[in-house]
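> fold the stuff below for me.
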Amino acid sequence: MSDTRRHLGCAVVGVTANRHLHDGVHRDWLRRRYIEALTRHASVECVILPTIDRDLPCDAIFQRLRDLMRRLDGLVLTGDESDLDPGIFDRNGGAWALAEDDIVACRTDRPRDRLSMVALMVAEELDMPVLGICRGLQEMNVYRGGTLHEDLSSTHKGISHRENPEIPRDEQYRPVHTVKVASGGLLSSVIEGDELCVNSLHRQGIAELGEGIRVEAVAGDGVVEALSYRNSRTFQLALQWHPEWHASSDVISQKILGAFGRACEAYNAAVH
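Below is the predicted model of the structure:
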């Protein structure tokens, strides 16, 4: 990266891609909404982080991603239709090897799981700002040893957390239920309020919290809707909903993205 970029104070963040397999061709992909929202409302530039196959040992991949992320100022863990495989986040590497079902449309994306695991390891080492969105919240919990409900519809009956496939995509991202924001937390300080109405498009959800996690918001049926890392010296926040989708018209989403962007700018100034 050029000195000019640094002098201008423009933070650069890594945004996780997902893997798509179609007609035998592997593609890394990412919805434009993330890039548009981060660029406009967090005032950052974005670099798409590619998914990871098991072609190198975990330690070697960690070193390669560390070398890349040292040039970045923040990490964004995006959402996706796939469910994460908690075994990938086992530090003993028991599920790291390639498998025939690594990529199953709308179900499994282990190349993304590997990317998120290693990216979180590097972000933790560098004490880098992190924003997790939907799947990203679940990854941040499992990374710290937490567990997930595989299907909230079988364990939580009070609120439907899945999107309605019968309505247009844009409407699926409209707010559908409220969440109670914990007082004195990171999210509360950002939004300056104690309740939100959020969208909801997820099948999995947090069962047991990981180590060192603070609950930042909870739905009416007890599902954790936002979390942060207690021991972080910087902004590390995850949301179960999608702030990026209607960020252009939603003030709360703009506040959250703006706070993340300012944390990335501060990290840029302190580290680089």
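
> from here on, contacts and neighbour counts on C-alpha atoms
Noted.

> for residue 212, what are its contacts?
Contacts for residue 212 (C-alpha atoms under 8 Å, 6 or more residues apart in numbering) come out as 144, 229-231.

> how about the helices in the stretch 51-200 of the chain?
Along the stretch 51-200 of the chain, counting by DSSP state H, counting those that start in this stretch, helices occupy 58-69, 110-126, 135-143, 169-172, 186-191.

> among the ones you listed, which is nearest residue 38?
Nearest to residue 38 among the helices of the stretch 51-200 of the chain is helix 135-143; the distance by C-alpha to C-alpha comes to 15.4 Å.

> count of residues packed around residue 214?
Each residue near residue 214 was counted by other C-alpha atoms under 10 Å, and the total is 18.

> that one: which element?
If you go by DSSP states H and E, residue 214 is part of strand 213-219.

> between that strand and helix 135-143, how many degrees?
The directions of strand 213-219 and helix 135-143 differ by 140 degrees, with axes from the mean of the first three to the mean of the last three C-alpha atoms, to 10 degrees as the criterion.

> please provide the structure for the following sequence as well, for comparison with the first:
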Amino acid sequence: MTARHADRPRIALTAAIIHEDPNRALFKGKALQFSEQKMAHAVWRGGGLPIQLLDLREREALEQALSVCDGLLLQGGADVAPLSYGEQPLRPEWKGDWIRDQHELAAIEVAVALGKPILGICRGIQVLNVALGGSLYQDIETQVAGSLVHRDWNRYEIIEHTVALARESWLGDVFRDHGRDHGQLGSGDDELTLLTNTVHHQSVNRVADSLTVCARAPDGVIEALELINAERWAVGVQWHPEWLDGSDEGGPHRTPGNPLFSRFVEVCRERAAGGS
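Coordinates of the predicted model:
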């Protein structure tokens, strides 16, 4: 192990983008790129060093930035544009953020080429699925019969539901180990039961061929995907584990999110050092 990899692994966080808006007072409407604060804190608590991966509209920038990072984290935010998976928006408000898509799709491509582990959260699982050839439901309530309420602006992260997680999966191993400590998991022969927040109105529809479904909500909506082999490592979850931090706001009765970040950072460290 090199001296650098004995330190905190560097985790690149793709930038969320607020586009130019002449009616916005902040920075007089200029475009902004940022990370959600709790996401950065979650990576740090997990043992990683969060590094902002800015959209410089140059592939060379992604290649240079990701070459000196140990993993890629795709954070939540605006809808994925239907155009990015070959569809037209069913409604104008579901047109998504095609510009951010281009940044993240390119980042995923570069990360895969460099063999960097990828973790996608909320929008992140969706854009990961699209990058590898899958598609999305543009709106769960409209397109999934009998669906739960997965997003309500007024209640936001107060909404919760259970998630049935395959015991024999990487995520199953993460939460099985910590479930005994925290008492948050139910159990079955083949599944673990998590209790998570839910803040999304889009979700995975057609699953990319290389990805495996390892978790679902009670209504069947896909909640986690994995791709793990010697060459490629990618995991996505639909909920927001960075907010499940044990605080009153996050919900101390829910399955904690911190184990996911600490284990992802471990994977990044191991793969950077030549492990698998």
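
> so which of the contacts of residue 212 of structure 1 persist in structure 2?
Of the contacts of residue 212 of structure 1, the ones still in contact in structure 2 (both residues aligned by TM-score structural alignment, their matches' C-alpha atoms under 8 Å) are 144, 229.

> which of the contacts of residue 212 of structure 1 fall in strands?
Among the contacts of residue 212 of structure 1, the members falling in strands (DSSP state E) are residue 229.

> just the buried members of the contacts of residue 212 of structure 1?
The neighbour-count test (16 or more other C-alpha atoms under 10 Å) marks 144, 229-230 as buried among the contacts of residue 212 of structure 1.

> and the helices of the stretch 51-200 of structure 1: which comes nearest residue 155 of structure 1?
Nearest to residue 155 of structure 1, of all the helices of the stretch 51-200 of structure 1, is helix 135-143, at 16.5 Å by C-alpha to C-alpha.

> give me the mean deviation of the closest one from structure 2.
With mean C-alpha distance after the TM-score superposition for structure 1, helix 135-143 of structure 1 departs from structure 2 by a mean of 0.5 Å once superposed.

> may I see the buried residues of that helix?
Within helix 135-143 of structure 1, the residues scored as buried using 16+ other C-alpha under 10 Å are 135-143.

> distance of the counterpart of residue 218 of structure 1 in structure 2 relative to residue 43 of structure 2?
In structure 2, the residue paired with residue 218 of structure 1 is residue 216, using TM-score structural alignment. In this view, residue 216 of structure 2 and residue 43 of structure 2 are 25 Å apart by C-alpha to C-alpha, to the nearest Å.

> which one of the two has more residues nearby?
When residue 216 of structure 2 and residue 43 are compared for neighbours, residue 43 comes out ahead with 25 against 19, by other C-alpha under 10 Å.

> ok, now which ones touch the aligned partner of the more buried one in structure 1?
Residue 43 of structure 2 maps onto residue 38 in structure 1 when the alignment is built from TM-score structural alignment. Taking C-alpha under 8 Å, 6+ apart, we find residue 38 of structure 1 in contact with 44-46, 244, 257, 261.

> ok, now residue 5 of structure 1?
Residue 5 of structure 1 touches nothing, counting by C-alpha under 8 Å, 6+ apart.

> how far away is it from residue 269 of structure 1?
To residue 269 of structure 1, residue 5 of structure 1 is 12 Å away according to C-alpha to C-alpha.

> hmm, back to that, can I get the contacts of residue 212 of structure 1 in CSV with distance to residue 211 of structure 1?
Formatted as CSV, the contacts of residue 212 of structure 1 follow (distance: C-alpha to C-alpha, whole Å):
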residue, distance to residue 211 of structure 1
144, 5
229, 9
230, 9
231, 10
